[in-house]
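*Asks:* Here is a sequence together with a model predicted from it:
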Amino acid sequence: MLLRAFDLAFSFVGLVTGLPILILLTLIGLFDTGSPIFRQERVGKNKKPFVLVKFRTMKKDTASVASHLASSASITKFGHFLRRTKLDELPQLWNVLKGEMSLVGPRPGLFNQEELTQAREAKGVFNVRPGITGLAQVNEIDMSTPQLLAETDAKMISTLNIKNYFQYILMTVTGKGSGDRVK
């Protein structure tokens, strides 16, 4: 309950204070891809679908697959910047505010990632809201290793407390972890 209160407060403050940055990145993204906002259906809490929102980092015609299966040639120059700085994740504060995500939790997968979905279901990972960052992300464990990711997510869930919540956020903001691999 307390962590959800932090989610609401931080996402609201982040959206309000970050509005000039969000507008600027949207305008630059318009020139980069013509469609700066990326929306994709993801697997949420209790396996309920939701639409994740983030800044587009790949060309518009890139296949809807997990990042580790996409070609690095699909990433735009501006997209490289967004990924390196993790600014592509800022619009997800809207998903947090709506209650579809948390700041800290397992990264939401795609419905076509069957191996990951099965591994997470076996570990009870879908009992919580997915998150923008977490233990796996700060340790550079991504969706290319579904079993390890599910195990790491389950470990994070079982040990998540206020200290860890802030630690994962701080580690992410200060550059720990590199995000999903792209081949």
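*Replies:* Happy to help now that I have it.
*Asks:* CA atoms for contacts and neighbours, from now on please.
*Replies:* Noted.
*Asks:* Break down this structure into its helices, ranges please.
*Replies:* 2-17, 19-33, 77-85, 92-98, 114-123, 135-138, 146-159, 162-173 (DSSP state H).
*Asks:* wait, which of the ones you listed is closest to Val53?
*Replies:* helix 92-98 (5.5 Å; Cα to Cα).
*Asks:* which one in this protein is furthest away from the centre?
*Replies:* Phe31 (23.7 Å; Cα atoms, centre = their mean).
*Asks:* Show the contacting residues for that residue.
*Replies:* Not one residue lies near Phe31 by Cα atoms under 8 Å, 6 or more residues apart in numbering.
*Asks:* 10 Å instead, please
*Replies:* Neighbour list for Phe31: Phe78 [criterion: Cα atoms under 10 Å, 6 or more residues apart in numbering].
*Asks:* What distance do you get for it to Leu19?
*Replies:* Distance of Phe31 to Leu19, given as Cα to Cα, to the nearest Å: 19 Å.
*Asks:* circling back: any idea how far the residue farthest from the centre of the chain lies from His80?
*Replies:* From Phe31 to His80 the distance is 15 Å (Cα to Cα).
*Asks:* before we move on, what about Thr17?
*Replies:* On the measure of Cα to Cα, Thr17 and His80 end up 24 Å apart.
*Asks:* hold the first one in mind and look at this next one:
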Amino acid sequence: MHPTHPTHPGRLPPVRLAVRRPSAKRTLDLALGSTLLILAAPALAAAALVLAARRPPGGVVTRSPRVGLGGRVFVLRTLRTRRLRLDVLSRLPHVVRGDLSLVGPEPLPPDAAALPDAPSPAGTITPTGAEHWRLALKPGLTGLAQVRSRSGMPWDEPVLLDQHYAEHHGMRLDLAVLLEAACIPLRRASRGLPGFGKARLSDTDHRRCGYSAVE
């Protein structure tokens, strides 16, 4: 009789590899980040052509080292323009690649995020003791500090806001920050529209037709 399941000497049983599913935050970064990049691509390309024609010192794109998740240092590339927030939108490829998240603490340069004599592996940065929470989060394209620090209140300092985000981050807070970040340029644009704000009416605006000041 032949065995139902023949065995082959020397052959190992198949190994099933566990597939790590992306988190909800990473899924949002990929989906929304890719969509925004596609929509912004024509404007970014046009701005890059205009800048290239002007030949600005240092080139069309700035390159600066920033500290990312786990203290890893990466080069942040930003378009040299602030019109229509294109400088921020030009960082969207970093979101798609995973260097940045849509929402997170501000990406700091190595000299602002580490002690000068802190020992660390090659290509990484060790933050100060008070800011080790930065290691556990990707820096963000925008964040709580960017949308709230303009209030001028003592508790709305960027460092405190970044730390608050690190302690309470989640999808609800991320969506709220993204909504606020989208509303800020819309409010600025609406201030420039004619008729925005209180109507300035003179006395004559309320007078009936045919009224004369001589009466």
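*Replies:* It's in. Predicted, not measured: the structure shown is a model, and the values here were computed from it.
*Asks:* still on that earlier bit, Thr17 and His80 of structure 1: which has the busier surroundings?
*Replies:* Between Thr17 of structure 1 and His80, counting by other Cα atoms under 10 Å, His80 is the more crowded of the two (15 against 11).
*Asks:* Could you tell me how far the more buried one is located from Leu19 of structure 1?
*Replies:* 21 Å.
*Asks:* Also Leu93 of structure 1?
*Replies:* 11 Å.
*Asks:* How about Phe126 of structure 1?
*Replies:* 31 Å.
*Asks:* Can you pick out the residue with more neighbours from those two?
*Replies:* Using other Cα under 10 Å, the more surrounded residue of Phe126 of structure 1 and Leu19 is Phe126, with 21 against 12.
*Asks:* quick one: stretch 160-173 of structure 1 aligns where in structure 2?
*Replies:* Mapped onto structure 2 using TM-score structural alignment, stretch 160-173 of structure 1 spans residues 169-182.
*Asks:* spatially speaking, which residue is in the middle of structure 2?
*Replies:* Closest-to-mean residue, structure 2, Cα atoms, centre = their mean: Leu141 / 1.2 Å.
*Asks:* Aligned to that one, what sits in structure 1?
*Replies:* For Leu141 of structure 2, the aligned position in structure 1 is Ile132, judged by TM-score structural alignment.
*Asks:* so its match touches Gly109, yeah?
*Replies:* No - the criterion here is Cα atoms under 10 Å, and Ile132 of structure 1 misses it with Gly109 at 11.6 Å.
*Asks:* give me the number of residues near the closest residue to Glu180 of structure 2 other than its chain neighbours?
*Replies:* Leaving aside its sequence neighbours, Glu180 of structure 2 sits nearest to Val147 (Cα to Cα, 6 or more residues apart in numbering; 6.7 Å). Val147 of structure 2: 20 surrounding residues under other Cα under 10 Å.
*Asks:* residues in contact with Val147 of structure 2?
*Replies:* 156, 158, 161, 177-184.
*Asks:* again, 8 Å this time
*Replies:* By Cα under 8 Å, 6+ apart, the neighbours of Val147 of structure 2 are 177, 180-181, 184.
*Asks:* cool, and Pro49 of structure 1?
*Replies:* Counted by Cα under 8 Å, 6+ apart, Pro49 of structure 1 has contacts 41-43.
*Asks:* which of those has the most neighbours?
*Replies:* Going by other Cα under 10 Å, Val43 tops the contacts of Pro49 of structure 1 with 23 neighbours.
*Asks:* Map that residue across to structure 2 for me.
*Replies:* That one, Val43 of structure 1, aligns with Val67 by TM-score structural alignment.
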